[in-house]
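Engineer: sequence? don't have it. structure:
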């Protein structure tokens, strides 16, 4: 038993694959493509352990073409050239099917070396990746392939696979192993939608099963918990899981759902990532709460400073305070929209010199017909406001900021309008 259990009992047909009913169920697109017998270039995208490699192998076995397998983590340019060379041999006369696992690890030049042969149909590519293919795969290959997304498998779908895996272990070990529903549920829930992880946990549990005085073996719940601990928290600081969790945290705060926001914060902290939520919380205070409650920026900064000084696990407390504060605070993105609008004008080349009254002028040249800067100091006027032009001439009527409909910004709007009315009167 050298290979992991997940490899030893890998499904051999599409019906045996756990999950992915949205693409492999009866009359679903991918299943119909496979059953047609005419296999296009395919890219399978999704997290580890959800069936990408298994489905690719099943398709390759039934394709009727000469099969080559490469892994992006170990494949060299020479390996790719060897596959390409087979296209012109007798064995490759019906075409070559290349199964390329972890394609994201191939560089652009390596991926380009396949392009001509994918284009003319001599090579059919089935590739799998755990990273977003639109970021990591060469665009020319993407345009010639169909991308299917594989999703994490639900605990309900994994539970039967866990029971089958225990049955396989019993056959290999040669004796029965008692497994409670609680053990099956624990493994199914804790694997984070990763079937391979669940099956490998089954193998460890079966090997560690204890015998009672009568020689009967059973898996203890505490052993299942120990084997599967923290495995549900799938996380990669440089991968999609990281960005998905950080994005979910901010969108939950923006949506005023403190329970969801605390959940995603907990997942980040449990993975040992303190810096990412700290940085994102500082952004949220200005981007999402903004001028509806300006003090949020000050309070969140204080909470973040405390968290960074405390470190984990105590850092969770001030960060939770910041999350709940922002979730329950009024929201405004008016400042964010205003600066984006101003930046759009600047990047488009709209502008010009500031009005003369705002320039740092201490003298007038001979070319200036009307001498003087003519700047009016607002503090010298009632209400500390006076009408004068501030924007460049080409943008003098441009409006970037619109007062939000929250209490704080409406109070500021009323103050502004009141001062202006007094001047007009």
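Structural biologist: That came in fine, so what should we check first? Bear in mind that the values here come from a model prediction, so they are computed numbers and not experimental data.
Engineer: hey, let's count contacts and neighbours off CA atoms from now on
Structural biologist: OK.
Engineer: Just the helices from the stretch 201-350 of the chain, written as ranges.
Structural biologist: Applying DSSP state H, counting those that start in this stretch to the stretch 201-350 of the chain gives helices spanning 221-228, 240-254, 258-270, 275-284, 295-310, 316-328, 334-347.
Engineer: Please tabulate those in CSV, including the columns distance to residue 41 and mean neighbour count.
Structural biologist: Formatted as CSV, those follow (distance: least, CA to CA, whole Å; neighbours: other CA atoms under 10 Å):
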stretch, distance to residue 41, mean neighbour count
helix 221-228, 36, 18
helix 240-254, 24, 19
helix 258-270, 36, 19
helix 275-284, 37, 18
helix 295-310, 48, 18
helix 316-328, 45, 21
helix 334-347, 40, 15
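Engineer: Residue 70 is nearest to which of the ones you listed?
Structural biologist: helix 240-254 (23.4 Å; CA to CA).
Engineer: Quick one: work out the angle between that closest one and helix 258-270.
Structural biologist: 150 degrees (axes from the mean of the first three to the mean of the last three CA atoms, to 10 degrees).
Engineer: which helices and strands sit right next to helix 240-254?
Structural biologist: Secondary-structure packing of helix 240-254 (3 or more CA pairs under 8 Å, 6 or more residues apart in numbering; DSSP states H and E): helix 258-270, helix 275-284, helix 316-328.
Engineer: ok so, going back, make JSON lines from the helices of the stretch 201-350 of the chain and add distance to residue 135 to it.
Structural biologist: Output for the helices of the stretch 201-350 of the chain, formatted as JSON lines (distance: least, CA to CA, whole Å):
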{"stretch": "helix 221-228", "distance to residue 135": "32"}
{"stretch": "helix 240-254", "distance to residue 135": "11"}
{"stretch": "helix 258-270", "distance to residue 135": "23"}
{"stretch": "helix 275-284", "distance to residue 135": "21"}
{"stretch": "helix 295-310", "distance to residue 135": "32"}
{"stretch": "helix 316-328", "distance to residue 135": "31"}
{"stretch": "helix 334-347", "distance to residue 135": "25"}
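Engineer: here comes the other one, which I'd like you to weigh against the first:
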């Protein structure tokens, strides 16, 4: 067994930089915020030393082994590490024997870290299963292969799965700077300087692999001085040329036997089926560049020729077979023309000879990083765990066996590889290919217009034509560079799930029971309306399993139970108005594990009162929030201004992609008493004098509900939009009219129309006389007994991006 996780002080001088700089604490760990960010489940479990079996899955250099080392440094459990490549059943038995002794003699748990766990065969993985099941062993598995495919299903079902992603450029820069500033383990003793662009080149070509970056950094720094190590404080200047020599070439992320193999061939076939030659060329270039077997690609295209093209073009299979035979005769590199030729034929139906489109795509592969959009990934093995394939629209289910959807990666939106000529058969398909491109762009614009109308109808590009923005105009020329630049950041692909927890039936049953309980206390159609509010808010929120969610005024339990289910690897926090509310909510989760429980705190007042937000969330111990849910928090204009101030002043409490989800009723546009009486009480027998009074009351209502005198009515949806826009916030908005079935009591009627104590009653009396108000009051009271009215509420739903 390895001593990889020994924590004793040692001499680092003979270790590679990547080994020296391996983090030992959570604060040193770089990247993977969706797993170990503040408030996430795994971070809380590590800090509380309450880890359960987990599997870390991701490409090399993303921090799987490092994260295991961090856990080893935080836990009081015995820690054993095995490498599946070098060990077998005998080592497993020895580890289990040690674990049993630790439990029996010292009462300590044992954590077993298995690197490359997918390398063990089924019998070796089976040998662990009973001991994981009975709690003798807490397993930490690390694998570069999809665990839903390569790891024993029984082990996966007893483990939480966390997917690690390639590090971002910001993450890599942070790791590089840590190495350059650390005096004990890095190069902090020296004055290391870089030519402009040199360090950035190392980061760019590391392709998300921290180990690759640190290896290149080590080579660049330690080969620059005449002798190593130099004197402390000596200047070491790294030129761009040195950086380029240290990390020669970016590798295309692809594994011929692993996940990328299946995902990219899936994207390629779906692009052929969707008749998108640009995307087909791109995914073909990815496979060829990575060394995929051309015979495998031809085999899949032969299948596609019959499966997706079929009798719509009986020549397709002949063309592809001819290309395959030609490839066998010519070989690489010229054989790439035949691959491109067959792919273009299948993706356009009539024959195309524009094989050069492939090389445009190849250039893009060599110069840009791009991940497979989640909806194009292979869903056959892990749709439930990671949500791969979610959102993919099956073209055969649509008219003409085609549907507009994005097949290229998000950062290549609008990129054109294939430009059909006006010659021969291509002249026949040219209009159809260009028309489909316009329809794809139009479908993206249509969805964006719904979510961001302000980007289309208030744009600075819209000065010459107020009726139609430049974005809308660009539909006529969808290939313009302006369109590509303008939309690059707007269309964000649907993210895949990066974590997975097996279903906990006990927890779900408990949360279901809690939801049924609070609903049973609601009468009329109140539960139905609240369900609609909840559904709309959740649909706008883009909640992920690892999200950290805050629900303000959680006492009514509308959102809290559902969000707890949706964030098993994240966290859900609740702020309540009363201690009684906290007590009731806590009774529902008494039987849950501590890490699964929602934490509730008490608010000392209105969310936007002086420093209340910061004081309240401080009780969550340095938490950071991805989503915050609020309901009806604006009672006056001043609340809107305070909200904006609170959001700006508390920016450190929100993650980079944080969103505020707000359901807000608009009082001035909601039910007016005059309308209710006229529409639901007045009959054909109502006398003329009463009708005249009601007509005057209706005119008064229009004026009263827009008056600056009444703070609760002096603002509307447009005022909120203007305030948010002026503050620099981006947002999407949905408006709905909710109809509540409700009774009106005589006490309510008297209160509303009290000409002495009610502002509304007093103003109405001055408009139509006290006698007139009394007559209307009597009409209302005479007609409310045992009646249920439709009460209209203008409701808005906001998703505010911070």
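Structural biologist: Alright, I've got the coordinates. What you see is a predicted model, and the numbers here were worked out from it, not measured in a lab.
Engineer: And the TM-score between these chains?
Structural biologist: Once superposed, the chains reach a TM-score of 0.70 (TM-score structural alignment, normalised by the length of structure 1), with 334 aligned residues with a CA RMSD of 3.0 Å.
Engineer: and the helices and strands packed on helix 240-254 of structure 1 as TSV, adding distance to residue 67 of structure 1?
Structural biologist: Formatted as TSV, those follow (distance: least, CA to CA, whole Å):
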stretch	distance to residue 67 of structure 1
helix 258-270	41
helix 275-284	43
helix 316-328	51
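Engineer: if we can go back for a sec, what about the helices of the stretch 201-350 of structure 1, which gets the closest to residue 18 of structure 1?
Structural biologist: helix 221-228 (19.3 Å).
Engineer: about what we covered before: now for the helices and strands packed on helix 240-254 of structure 1, which one comes closest to residue 232 of structure 1?
Structural biologist: Taking those one by one with CA to CA, helix 258-270 is closest: 9.7 Å.
Engineer: Off-centre distance for stretch 308-323 of structure 2?
Structural biologist: Distance of stretch 308-323 of structure 2 from its chain centroid, counting by CA atoms, centre = their mean, to the nearest Å, is 40 Å.
Engineer: Then stretch 207-216 of structure 1?
Structural biologist: The answer for stretch 207-216 of structure 1 is 44 Å, by CA atoms, centre = their mean.
Engineer: which stretch among the helices of the stretch 201-350 of structure 1 comes nearest residue 139 of structure 1?
Structural biologist: helix 240-254 (19.1 Å).
Engineer: got the angle between the closest one and helix 275-284?
Structural biologist: Using the same axes, to 10 degrees: helix 240-254 of structure 1 against helix 275-284 is 30 degrees.
Engineer: nearest to residue 170 of structure 1, of the helices and strands packed on helix 240-254 of structure 1?
Structural biologist: helix 258-270 (34.7 Å).
Engineer: Show where that closest one falls in structure 2, residue numbers please.
Structural biologist: Aligned using TM-score structural alignment, helix 258-270 of structure 1 spans residues 277-289 in structure 2.
Engineer: Quick one: average offset of that stretch versus structure 1, please.
Structural biologist: With mean CA distance after the TM-score superposition for structure 1, stretch 277-289 of structure 2 departs from structure 1 by a mean of 2.4 Å once superposed.
Engineer: Identify whichever of the helices of the stretch 201-350 of structure 1 lies nearest to residue 127 of structure 1.
Structural biologist: Across these, closest to residue 127 of structure 1 is helix 240-254 (CA to CA), at 18.1 Å.
Engineer: the helices in the stretch 51-200 of structure 1, which residues?
Structural biologist: Using DSSP H, counting those that start in this stretch, helices in the stretch 51-200 of structure 1 cover 52-61, 77-85, 108-112, 115-119, 133-136, 139-143, 155-173, 181-190, 195-207.
Engineer: so how far is the last one off the chain centroid?
Structural biologist: Pointing back at helix 195-207 of structure 1 there. 27 Å.
Engineer: what comes into contact with that helix?
Structural biologist: Here helix 195-207 of structure 1 makes contact (CA atoms under 8 Å, 6 or more residues apart in numbering) with 4-6, 18, 48-51, 153, 158, 161-162, 165-166, 169-170, 177, 187-188, 190-191, 219, 223-224, 227-228.
Engineer: Give me the ChimeraX select line for those, limited to the buried ones.
Structural biologist: The following ChimeraX line selects those of these that are buried, judged by 16 or more other CA atoms under 10 Å:
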select :5,6,18,48,49,50,51,153,158,161,162,165,166,169,170,177,187,188,190,191,219,223,224,227,228
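Engineer: Structure 2: matching residues for stretch 31-44 of structure 1?
Structural biologist: Against structure 2, stretch 31-44 of structure 1 falls on residues 43-56 (TM-score structural alignment).
Engineer: List the buried residues for that stretch?
Structural biologist: 43, 44, 45, 46, 51, 52, 53, 54, 55, 56.
Engineer: In this structure the third one contacts residue 54, no?
Structural biologist: No - at 11.1 Å, residue 45 of structure 2 does not count as touching residue 54 under the criterion of CA atoms under 8 Å.
Engineer: Which of the buried residues of stretch 43-56 of structure 2 sits closest to residue 698 of structure 2?
Structural biologist: Once CA to CA is applied, the member of those that ends up nearest residue 698 of structure 2 is residue 44, at 57.7 Å.
Engineer: quick one: the closest one from residue 236 of structure 2, how far?
Structural biologist: Look at residue 44 of structure 2 and residue 236 of structure 2: by CA to CA, to the nearest Å, they are 41 Å apart.
Engineer: quick revisit: now the helices of the stretch 51-200 of structure 1 as JSON lines including distance to residue 345 of structure 1?
Structural biologist: As requested, the helices of the stretch 51-200 of structure 1 are exported to JSON lines (distance: least, CA to CA, whole Å):
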{"stretch": "helix 52-61", "distance to residue 345 of structure 1": "46"}
{"stretch": "helix 77-85", "distance to residue 345 of structure 1": "47"}
{"stretch": "helix 108-112", "distance to residue 345 of structure 1": "36"}
{"stretch": "helix 115-119", "distance to residue 345 of structure 1": "41"}
{"stretch": "helix 133-136", "distance to residue 345 of structure 1": "29"}
{"stretch": "helix 139-143", "distance to residue 345 of structure 1": "32"}
{"stretch": "helix 155-173", "distance to residue 345 of structure 1": "51"}
{"stretch": "helix 181-190", "distance to residue 345 of structure 1": "51"}
{"stretch": "helix 195-207", "distance to residue 345 of structure 1": "51"}
